[in-house]
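Q: Please find the sequence and the predicted model below.
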Amino acid sequence: MTWTCDCVFRTVLAGQWPPATWRARVRRFFAWRRSWACPHGSAGAAGGREEVGGYAGGSSGGRRWRHGSSTQTALQLRASAGVGAGGGASAARKKNSAAVLFGAAGRMRYGLCCRQQLRNLVLSFNHLTGVLPTSIGCLSSSLSVLILGSNKIGGNIPDEIGNLTMLSYRSLKGNRFNGTIPSALYRLPNLERLYLHTNNLHGRIPECFGQSKRLGLLSLSQNMLSGQIPQGLGALPHLRELDLSHNQLSRKIPASLGKCKTLELVDMAHNKLTRNIPSKVVGLQNLEFYFNVSGNLLQGSILEMSKMVMVLAIDVSQNNFSGGIPSALESCKGLMYLNLSGNAFEGPIPVSLVNLKNL
């Protein structure tokens, strides 16, 4: 059964149970959960006992979600659903996907009738369609996690999402959103992770992203974003991961990114970036995992990359870099992957590269 996104949120805001078919599936799911959690025990005596996932049973008080578990997330249900379930990776994925859906649905009655207690809303890996309704701004002001990824939701991202001021984790990845990135995102002072990749967003990356001081992860890859990478991203003191790959970004990489001393992963592959990479950017010594600028129009030397002594992977393939391959790359002791193909390098391969024991 396919639900539109608007239908789901109207049900959420009204504090109603889902249709009977969903109720039956929820009951079956929790029956399976109880049998897995306590295969040789009973469902609980009068007065109830706590089950895995914060479910309280009991013959006298009925079945309910206990008040103390209101902060338990559906993510925990998803993570635990695959434990002990046989049938290989495929069966585990099915159970995990089901747990996300049923975990969110199973909490609708209590958590959404009392919307001020709602902390986490997870509706990912379903077949939700339509547009994201403006009523999303009427959800709990305490909502900190909103995960709607891997659905079929389209249209613009509504500005009303800016009303969720406590939001720290937001994922709309893998949908069909179009339009530009809304300015409402800058009114989320607690935002720490933002996943908007694999959509149809276009336009420029707003300069105002620099106002999200707590932002640590920004993923905008696989959209149709254009223009220059904003200088304001360099004002994010806690930015650890930046993924802008597979867009239509152009012009030079801003030197202000060199101010992000906490950056551990940078992926700007497959854009239209030009000129040299600023020395402050390739000189980020805390880059620990991945530096990928492949598939652009970058030029110049890569000598400064030898300063990334902790990085595990460097990919500068399919650009216009020239000159010799610097022997100083041997200082990147942790390097496990190096791709320099599709450029204009010349001269001998440095013998010093043999000192990279993990390569």
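A: Now that the structure is in, tell me what you want to look at. This structure is a prediction, so every number in the text was calculated from the model and none was measured.

Q: going forward, measure contacts between C-alpha atoms and count neighbours the same way
A: Will do.

Q: for residue 37, what are its contacts?
A: For residue 37, the contact set (Cα atoms under 8 Å, 6 or more residues apart in numbering) comprises 51, 52.

Q: Quick check: residue 77 vs residue 115, distance?
A: To residue 115, residue 77 is 20 Å away according to Cα to Cα, to the nearest Å.

Q: excluding its backbone neighbours, what's nearest residue 303?
A: Distance criterion Cα to Cα, 6 or more residues apart in numbering; nearest residue to residue 303, sequence neighbours excluded, is residue 326 at 5.6 Å.

Q: The one you found contacts residue 302, correct?
A: Yes - using Cα atoms under 8 Å, residue 326 is in contact with residue 302, at 7.3 Å.

Q: where does residue 111 fall, helix, sheet strand or coil?
A: helix (DSSP: H, G, I helix; E, B strand; the rest coil).

Q: What separation do you get for the nearest residue to it once chain neighbours are set aside and residue 110?
A: Nearest residue to residue 111, sequence neighbours excluded (Cα to Cα, 6+ apart): residue 118, at 5.4 Å. Residue 118 sits at a distance of 9 Å from residue 110 (criterion: Cα to Cα).

Q: Which residue of those two possesses the greater neighbour count?
A: Between residue 118 and residue 110, counted using other Cα atoms under 10 Å, the more crowded position is residue 118 (24 against 19).

Q: so the more buried one sits right up against residue 145, yeah?
A: No - using Cα under 8 Å, residue 118 makes no contact with residue 145, being 9.5 Å away.

Q: In stretch 206-224, which residues are buried?
A: Neighbour counts over stretch 206-224 (16 or more other Cα atoms under 10 Å) mark 206, 208-224 as buried.

Q: How much space separates residue 49 from residue 108?
A: Computed as Cα to Cα, the residue 49 to residue 108 distance reads 21 Å.

Q: take the one below as the second:
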Amino acid sequence: MGISPELRSLNLSNNHLEGPLTVSSIPLQLQSLDLSVNELNGPLLLDIPIPEQNFSLEKLLLADNKIEGPITASLGTMTSLYILDLSNNQLRGNIPDSLGNLTLLTVLRLESNHLNGEIPACLTNLSELVMLNLASNELEGQIPKELGNLAGLASLHLEKNNLQGLLPLSLAQLSNLQVIDVGENNLTGNIPSWIGTCSSLLVLMMRSNNFKGKLPPQIGELTELLILDLSSNLLYGEIPNTYLNLAAMVVVNEDMSVVGEDRHAPSARRVRPCGAPSGARSRHPPNIRGITPDSDHNYYGTCVDYVYGNEDRRYYIEGLDLITKGSERHYAYVLSGMACIDLSNNRLWGHLPAKIGNLKGLMFLNLSRNSFNGDIPGSMGNLSQLESLDLSLNKFSGKIPFQLGSLDYLGYLNMSYNNLSGVIPQQGSHMITFDKSAFWGNPNLRGCPVESWKCSPPHSPLSPPTIDVKEEAKEGFSWYELSMGWSVAAGFFAVVLVLTFKVNWRKTTFDQMDRAITFLLGERTN
């Protein structure tokens, strides 16, 4: 098939293309090549001397294929590349040092492969790098301190590897950092206080490591923080008061509009939060519940803009795995209203402060598997955006606050295995709509749904008014007993009437009874 020499961008993604990718199949004049989401297989065949070919390729997207083998070292000679995406393939081996030659790279995505070895220090040569994603591989060793030299880095994904050691202090120099995800590794030590100096941070994911010590109060000074996940570590102590005033979670923007409607401001290789206009930064992203995630301008995260000719293009790069509503869910993009705190499965204790009601923009809260005690504060009824609440496996006591029954968006609730008592809020509350498993392990709780016979709404037009059986029993009888007696009597007389007027039925019935009696007597005699 002939390709026009004027062609600069070729997008064949989401097809069923097969076979290996060879360098000879890439037209020299292309600036952008997207072959993602196909069935390309075999190794990357880039073994001819690429510098002689004078490639001008700036964007190479090969994600979601079946490409296997090592990352060929000759890929490092495509020095015009701004974006390189090899994610979700079957690549193996070490990350080659030659990638350090791609000094114009802004986005490097190698996640979801089988890469091993250590993170090469040569990546520090990528001075223009904005996004580095090495997640879901088999990388080991320590996080190289040289990453702290990547002054423009906005997003760092190292989760789901076998990394060890401490978070390097050099990362404190990354003043533009918006996303840190180092979850599901073997990192140790205290959570460093210097994280509080990363003032642009939107997402902090450190779950499933071996971090110990107390929660650093400096995290509460991150005014832009939307997602905080420190679950499944060895942390202990009380929740610092600073966490209860996280600025981006305090205010609820009832406007359903999207941050930044200006989507076509011309620029080249500009980085900003997705959806925000050039030079703009929203202190609190709006609530976008109900807006479908298919419209690209509804996302909030790190964006990289590129200009090809006169066309302004954007490349969205954020996605997270969050444990919400009782299970791990993948969010392909960080939505602008997604405020989340997960401190579950640690050794935290103490009373839950009433100030937690300040976090009115919070959508997901998980404090399960700790040792929190005392009453659940009624101020949690102020969390009007809350969709998921998990307080299970703690030592909370007292009554469930009736204010929680007014949380209209609450779709998942788990209060099991605490020391709660009293009646579950009933009147005007949708607490009764949750499964009784949400309240298991609280033997002193009463009311619907743990007592299922009390789940009919009183005085409902679809059911008769409920009657207190105990009150009627005080007068010597109950309406329940009376109605059961009438039912038995009516059934008996109906049978007698039928046998009286139906001679054949009567004869057959008595014959069967006679045979049964004879059989039983015979069995007993034997």
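A: Received the coordinates, thanks. Predicted, not measured: the structure shown is a model, and the values here were computed from it.

Q: TM between them?
A: Aligned and superposed, the two chains score 0.74 in TM-score terms (TM-score structural alignment, normalised by the length of structure 1); 293 aligned residues with a Cα RMSD of 3.1 Å.

Q: which residue in structure 2 lines up with the residue nearest to residue 111 of structure 1?
A: In structure 2, the residue paired with residue 118 of structure 1 is residue 105, using TM-score structural alignment.

Q: What of residue 236 of structure 1?
A: That one, residue 236 of structure 1, aligns with residue 222 by TM-score structural alignment.

Q: Just list the residues touching that match, thanks.
A: Listed by Cα under 8 Å, 6+ apart, the contact set of residue 222 of structure 2 reads 196, 197, 198, 199, 200, 201, 246, 247.

Q: Would you confirm that the first one belongs to a helix?
A: Yes - counting by three-state DSSP, residue 196 of structure 2 is located in a helix.

Q: Quick check: chain neighbours aside, which residue is closest to the aligned partner of it in structure 1?
A: Per TM-score structural alignment, the equivalent position to residue 196 of structure 2 in structure 1 is residue 210. Distances taken as Cα to Cα, 6+ apart put residue 232 closest to residue 210 of structure 1, at 4.5 Å, once the chain neighbours are dropped.

Q: dump the residue contacts of that neighbour.
A: Residue 232 of structure 1 touches 207, 208, 209, 210, 211, 256, counting by Cα under 8 Å, 6+ apart.

Q: at 10 Å what do you get?
A: Residue 232 of structure 1 makes contacts with 205, 206, 207, 208, 209, 210, 211, 212, 254, 256, 257, as judged by Cα atoms under 10 Å, 6 or more residues apart in numbering.

Q: how much space between the third one and residue 187 of structure 1?
A: Taking Cα to Cα as the measure, residue 207 of structure 1 and residue 187 of structure 1 are separated by 14 Å.

Q: And for the fifth one?
A: Applying Cα to Cα, the value for residue 209 of structure 1 to residue 187 of structure 1 is 10 Å.

Q: what does the second one give?
A: As for residue 206 of structure 1, its distance to residue 187 of structure 1 is 13 Å (criterion: Cα to Cα).

Q: Tell me which residue of structure 1 lines up with residue 343 of structure 2.
A: When structure 1 is aligned by TM-score structural alignment, the residue opposite residue 343 of structure 2 is residue 268.

Q: what about that match, neighbour count?
A: If you count neighbours by other Cα under 10 Å, residue 268 of structure 1 ends up with 23.

Q: where do the helices sit along structure 1?
A: 5-14, 20-37, 74-81, 88-106, 113, 279-282 (DSSP state H).

Q: a markdown table for these, including distance to residue 157 of structure 1?
A: Formatted as a markdown table, those follow (distance: least, Cα to Cα, whole Å):
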| stretch | distance to residue 157 of structure 1 |
| --- | --- |
| helix 5-14 | 12 |
| helix 20-37 | 27 |
| helix 74-81 | 23 |
| helix 88-106 | 21 |
| helix 113 | 25 |
| helix 279-282 | 32 |
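
Q: Compare those and give me the one nearest residue 350 of structure 1.
A: Closest approach to residue 350 of structure 1 among these (Cα to Cα): helix 279-282, 20.2 Å.

Q: give me every residue that touches the residue mapped onto residue 154 of structure 1 from structure 2.
A: Mapped onto structure 2 by TM-score structural alignment, residue 154 of structure 1 lines up with residue 140. When contacts are counted by Cα under 10 Å, 6+ apart, residue 140 of structure 2 is found next to 115, 116, 117, 118, 119, 161, 162, 163, 164, 185, 186.

Q: Who wins on neighbours among those residues?
A: For the contacts of residue 140 of structure 2, the largest number of neighbours (other Cα under 10 Å) sits with residue 115, at 26 neighbours.

Q: That residue: what's it in contact with?
A: The contact partners of residue 115 of structure 2, by Cα under 10 Å, 6+ apart, come to 69-71, 90-95, 134-140, 161.

Q: for the residue nearest to the spatial centre of structure 2, helix, strand, or coil?
A: Taking Cα atoms, centre = their mean as the criterion, residue 322 is the residue nearest the geometric centre of structure 2, at 2.5 Å. Secondary structure, three-state DSSP: residue 322 of structure 2 is strand.
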